[in-house]
Structure formats: C-alpha cells, structure tokens
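S.K.: Got a predicted structure here, sequence first:
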Amino acid sequence: MTTFATFAAALLMLGAPGKVESIKATDLDGKPVEIQTAGKITTVIFISTQCPISNDYNERMKALYNEFNPRGVQFVFLNSNSTESSADAAEHARKHGFPFRVLKDPNNVEADRFAAEFTPHVYVIGKNSEIIYRGAIDDSRPADKVTKTYLKDVLNAAIEGKPLPVTETKAFGCTIKRVKKST
C-alpha cells in the first residue's frame, strides 16, 4: 500500500502545481486580469463554448456559483480554447445567462500551468493557495444521473474546515484546444 501511495503522490506532482498564488488571464475585452488566491477558497473551472459536455454543465456551474459565491468562494471560469474567440465566449455567457464573468486564457498559459486537459476541468485552491482538489464537477454528464457531487462536497468541507471527502477525481469532457507551439 505504501508503494501505491508513493506512486499516487508522484503522479500528482506531474500534473498541476501545488501552490497557485494568482491566476493571470484577460477579460473578454482583452484587458489583463490577475486574481489573487491567498486567504480565499478559489474554484477554477476550464470551460468551452463549443464542447457539448461543458455545455451540459452550464446550469450546474451557475447553481454552484449561486450557492457558493455568497459563502465566500471565489470562482474563476477560464476559456482556454484557441478555437474560441473572446467574442464567442461573451456571446455564450450572455446566451446562457451566466451570473459570473468568463476570462480568456491566451496561449493556454493557465491551462498548461494547471495541466488542465478537458472542459470542464476543475481545480479548487485552498486559503493557503494550495490546490486541494482537481477533477470533475460530479460523476455524470446527464444531470439526472448524478450520484456523486464532488465539487459541491469539497467546497462544503473546505468552508466548514472539515476533512475533504475527495482530493482528486478523473475529469472528463472535450479536450482543450491548445495554441500550436512553434518548435
């Protein structure tokens, strides 16, 4: 069992950074935005305008925001897809009545730093700026089939100062369309 725990810890180190003190992106008008995480529970969700799986989560993301933002949780919704413009993201947010702002992640800087692969892909950062959860919002694309509400359970535990019920799950969705890097 110790070998497995060591292996699992090593795998976690290959992914997202352990500490995230700020998130840099641009608003949908192209202006730089820097969000500080210290002293706050921060939920980062990578989203897409075109991914049907991400779009199946739109109502659940709104509900989570409406439940937890008033309880002090800071949310960062990042669109990192190189195939989706700021105008696309703004129209998508308007069309779906998002109560939160969506930011663009030019050149996939944050997606790369977090090792985010999918939309939606979730990261929760604790008050000490350490990532405390990474993975899926819940366990089912169809909302009526959800049996495990990972993100909701993690946020409730973090707010209440209780042990987290889970720290990592397998994210699923459409892959983030990254900018082609010149070699």
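M.R.: Good, I have the coordinates.
S.K.: Please count neighbours and contacts with C-alpha atoms only from this point.
M.R.: Will do.
S.K.: what's the single longest helix in this protein?
M.R.: If you go by DSSP state H, the chain has its longest helix at helix 2-14.
S.K.: then this one, side by side with the first:
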Amino acid sequence: MARTPSNMLALGTTAPEFYLKDTQSQKDYSFADLKGSKGTLVFFICNHCPFVHHVIEEIVRIANDYRVQGIGMIAISSNDVTNYPQDAPQLMTEFAFENKFEFPYLYDETQEVAKAYDAACTPDFYLFDKQDKLVYRGQLDDSRPGNGIPLSGSDLRSAIDGVLYNRIINPDQKPSIGCNIKWK
C-alpha cells in the first residue's frame, strides 16, 4: 500500500474551475454550480483505495454535518480506469450509493482537474472559503489504516468550523497520506 502525501497547494489559491459529470445524476457540473454559500470542500477519492475505505464513513458524516450549514461538498475521482477498472464511473455510482453519498461524485476522465488542484493522493482535501480561496489542504486527522488512532475528522472539522465561524485557520497543516492518484 503506497503512502503518498499531499502536494499542499498554496493557501490563498483560487479554486480551479471545472466541468465534470456526476456519476450519480449523470449531469455535468462546474465548481460554481456546486459551491456552498459559506465555503466548499473538494476532495479527491476513489473506489478501491484502502485509505479511502478507512475514512469514508467519517467523510460522509462530515458532509452530512456541514452541507446543511452552507458548505458545498464535491467528491472527485481522477484515476486511470483503463489500468484501474475498479474506479470506472459505473462503479463510482455503486460506491456512492453503498456509502450513502448526499453529494456529487464527479469523474475527472482527462485528469486535468486533479492536475489543476495539484492533487497527489486519495483522499486529498481542499477547503475553500466563500470567496473561493484555499484556506485548508491536508489530512482528515491522524488516523491511518492499521495505526490504531480512531477516526475523528478533527483537522478537517476544525478548518471547516474556522470557515463557518470566521476563526483563524492554522496555516501549519499536515498533508494527507494515501494511495497515489493513478495517472495515465
């Protein structure tokens, strides 16, 4: 199991725009279509990564806790489905259904969106404020498969609370660790 860290896109970066198909609704969406009124969380995941499987329940809890408070939630998979067919769009639809996603799960077939976000691993999290400026990128929390630390989502939840309640978000952020994005 590869342990690839986030590239840590520069804080203050404007959210890169995209136009991608949602594997659940089969509709195409842009960042502007899906962004929240108070902020937006963009996260890169895939169907087969053991790091994603380890955290998916907490991701869904975070989405359910915060989307009703004005935080847009956008999941994206950018993996090469030719060499990793388990990440194909029809299986993304099943993965979203099985995990009760109430947010879009977009397919980045060209991998241009992952490149624009400088995404490196799954999961990889990017939190933007209501002006679409990056305020957090990094880990969900310190839990990893097999390390015995319980999931809490504490790092990401703290950052989202900062956006919601106009608190200073600590710029000293830990990178996420996960499987590398499967590039073509």
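M.R.: Received the coordinates, thanks. No experiment lies behind these values; they were computed from the predicted model shown.
S.K.: Quantify their similarity with the TM-score.
M.R.: The TM-score (TM-score structural alignment, normalised by the length of the first structure) is 0.81; 168 aligned residues with a C-alpha RMSD of 2.5 Å.
S.K.: List the contacts of the residue nearest the centre of the first structure.
M.R.: The centroid of the first structure falls nearest to residue 45 when counting by C-alpha atoms, centre = their mean (2.0 Å). Shown in contact with residue 45 of the first structure (C-alpha atoms under 8 Å, 6 or more residues apart in numbering): 75-78, 119-123.
S.K.: Out of the residues you listed, list just those in helices.
M.R.: Per DSSP H, helices hold no members of the contacts of residue 45 of the first structure.
S.K.: Assign a three-state SS to the residue nearest to the centre of the first structure, would you?
M.R.: At residue 45 of the first structure the chain is in strand, as set by DSSP: H, G, I helix; E, B strand; the rest coil.
S.K.: how long is stretch 30-46 of the second structure from one end to the other?
M.R.: For stretch 30-46 of the second structure, the first-to-last residue distance is 19 Å (C-alpha to C-alpha, to the nearest Å).
S.K.: And stretch 103-115 of the first structure, by the same measure?
M.R.: Per C-alpha to C-alpha, stretch 103-115 of the first structure runs 17 Å from first to last residue.
S.K.: Could you measure from the aligned residue in the first structure for residue 170 of the second structure over to residue 88 of the first structure?
M.R.: Correspondence of residue 170 of the second structure to the first structure, assessed by TM-score structural alignment: residue 165. In this view, residue 165 of the first structure and residue 88 of the first structure are 36 Å apart by C-alpha to C-alpha.
S.K.: Over to residue 72 of the first structure?
M.R.: Residue 72 of the first structure sits 29 Å away from residue 88 of the first structure, going by C-alpha to C-alpha.
S.K.: ok, these two, which is more surrounded?
M.R.: Neighbours were counted for residue 72 of the first structure and for residue 88 using other C-alpha atoms under 10 Å; residue 88 has more, 15 against 12.
S.K.: Skip the chain neighbours and tell me the closest residue to the more buried one.
M.R.: Closest residue to residue 88 of the first structure apart from its sequence neighbours, by C-alpha to C-alpha, 6 or more residues apart in numbering: residue 49 at 7.0 Å.
S.K.: The one you found maps to what in the second structure?
M.R.: Alignment note: residue 49 of the first structure maps to residue 47 in the second structure; criterion TM-score structural alignment.
S.K.: In this structure that match contacts residue 87, no?
M.R.: Yes. Between residue 47 of the second structure and residue 87 there is a contact under C-alpha atoms under 8 Å: 5.4 Å.
S.K.: what does residue 120 of the second structure align to in the first structure?
M.R.: Matched by TM-score structural alignment, residue 120 of the second structure corresponds to residue 117 in the first structure.
S.K.: Isn't its match up against residue 123?
M.R.: No. Under the criterion of C-alpha under 8 Å, residue 117 of the first structure is not in contact with residue 123, lying 11.7 Å apart.
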